[in-house]
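>>> Provided below are the primary sequence and the corresponding predicted coordinates.
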Amino acid sequence: MTQGIYLGKAGPDAASDRGWLLGHFKPVGDIRHSTDVEIKWGVHPAGDQRARWATGETRTALLVLISGRFRLDFRKCSPVLDAPGDYVVWGPGVDHSWYAEEESIVLTVRWPSVPGYAVPRPE
């Protein structure tokens, strides 16, 4: 790659880092390292769900449906994204979880990029 340019493929790149393409968790010096924003390419089989609710959130998030049928669960509502391009934005302090009603691909953008929010990997 040319310095300052990274050409990638979301599927393979995401598979190597739990879906994340850009954020604080990429090595310093990598063009994909950022403390301002995180971007995730999420590929979810039908029935996949978040391991536990995200609480105490300090970031803002945007989730866009690329394909499939994907439900977001908030304490007050559970919108279902079922057409490509459907999206939801939520802010700091909004607890959430999710469930893939069908095999789904979603693009998530969160800002800022804050260390320490990873859900532990299943044993």
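Cool, got the structure. Residues are numbered from 1 along each chain as shown.
>>> alpha carbons only for contacts and neighbour counts from here, please
Will do.
>>> in this protein, which spans are helices?
In the chain, the helices defined using DSSP state H lie at 10-15.
>>> which residues in it form strands?
Along the chain, counting by DSSP state E, strands occupy 20-22, 38-44, 60-67, 70-74, 80-81, 87-90, 96-100, 104-111.
>>> deepest of these, which one?
Per-stretch averages of neighbours, counted by mean count of other CA atoms under 10 Å, single out strand 20-22 among these, with a mean of 23.
>>> so what does that one touch, helix or strand wise?
Counting contacts by 3 or more CA pairs under 8 Å, 6 or more residues apart in numbering; DSSP states H and E, strand 20-22 packs against helix 10-15, strand 38-44.
>>> show me how far it is from its chain's centre.
Relative to its chain's centre, strand 20-22 lies at 9 Å (CA atoms, centre = their mean, to the nearest Å).
>>> now stretch 87-99
11 Å.
>>> contacting residues around it?
Outside stretch 87-99, the residues that touch it by CA atoms under 8 Å, 6 or more residues apart in numbering are 47-50, 52-65, 70-75, 81.
>>> tell me how far the ends of that stretch are from each other?
Counting by CA to CA, to the nearest Å, you get 15 Å between the two ends of stretch 87-99.
>>> isn't residue 107 right up against residue 61?
No. The pair residue 107 and residue 61 does not pass the contact test of CA atoms under 8 Å, sitting 10.5 Å apart.
>>> got another one to weigh against that:
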Amino acid sequence: MDEGIYVGNAAKDGAGNGGWLLGHFMPAGLDVRHSTDVEVKWGVHPPGDTRAEWVTGERRTALLVLVSGRFRMEFRGRSVVLAEPGDYVVWGPGVDHSWYAPEEAVVLTVRWPSVPGYRVTSG
């Protein structure tokens, strides 16, 4: 990083942090990727990949854009299938959700604000 500029690769940089590239969880201080305003994720999902548990009590707004493949977002009482590159879905605070990748998929997620929580703990 040089003078507030960071250049990287989403797949490589996100690999060590669950795909997340920018947000409150990045090192505070001089790392320009640290933000409490927004989070950005490059999600690479193999066929059959699913979220281990539903997100409930959501406090953020999110935008999920399909880059490639197919991806299904699950909401209480509604499923949304993203099938064409550029398809997207936006949901707001209070909307419970989960997801499933019926085939290999790459998605870009932007959430705001960036707040701790919502990570599935491995048990």
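Structure received. Here the structure is a predicted model, which is why all the values come from computation and not from measurement.
>>> which one of the helices and strands packed on strand 20-22 of structure 1 lies closest to residue 114 of structure 1?
When these are compared by CA to CA, strand 38-44 sits nearest residue 114 of structure 1, at 8.7 Å.
>>> picking that back up, CSV please, covering the strands of structure 1 and showing distance to residue 119 of structure 1.
Output for these, formatted as CSV (distance: least, CA to CA, whole Å):
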stretch, distance to residue 119 of structure 1
strand 20-22, 13
strand 38-44, 14
strand 60-67, 16
strand 70-74, 16
strand 80-81, 22
strand 87-90, 19
strand 96-100, 11
strand 104-111, 15
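>>> tell me how far the counterpart of residue 67 of structure 2 in structure 1 lies from residue 93 of structure 1.
By TM-score structural alignment, residue 67 of structure 2 lines up with residue 66 in structure 1. Distance, residue 66 of structure 1 to residue 93 of structure 1, using CA to CA: 26 Å.
>>> re the thing from before, let's have the helices and strands packed on strand 20-22 of structure 1 in a markdown table, adding distance to residue 115 of structure 1.
Below are those laid out as a markdown table (distance: least, CA to CA, whole Å):
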| stretch | distance to residue 115 of structure 1 |
| --- | --- |
| helix 10-15 | 18 |
| strand 38-44 | 11 |
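>>> closest to residue 118 of structure 1 out of these?
strand 38-44 (12.3 Å).
>>> angle of that closest one against strand 70-74?
For strand 38-44 of structure 1 against strand 70-74, the angle by axes from the mean of the first three to the mean of the last three CA atoms, to 10 degrees is 120 degrees.
>>> identify the residues contacting strand 38-44 of structure 1?
Residues outside strand 38-44 of structure 1 that contact it (CA under 8 Å, 6+ apart) are 10-11, 14, 19-24, 100, 103-113.
>>> switch the cut-off to 6 Å
Contact with strand 38-44 of structure 1 is made by 19-23, 103-110, 113, as judged by CA atoms under 6 Å, 6 or more residues apart in numbering.
>>> distance from it to structure 2 after superposition?
Strand 38-44 of structure 1, aligned to structure 2 and superposed, deviates on average by 0.3 Å (mean CA distance after the TM-score superposition for structure 1).
>>> what's the angle between that strand and strand 60-67?
Per the same axes, to 10 degrees, the angle that strand 38-44 of structure 1 makes with strand 60-67 is 40 degrees.
>>> so how far is strand 38-44 of structure 1 off the chain centroid?
On CA atoms, centre = their mean, the centre of strand 38-44 of structure 1 falls 4 Å from the chain's centre.
>>> which residue numbers in structure 2 go with that strand?
Using TM-score structural alignment, strand 38-44 of structure 1 lines up with residues 39-45 of structure 2.
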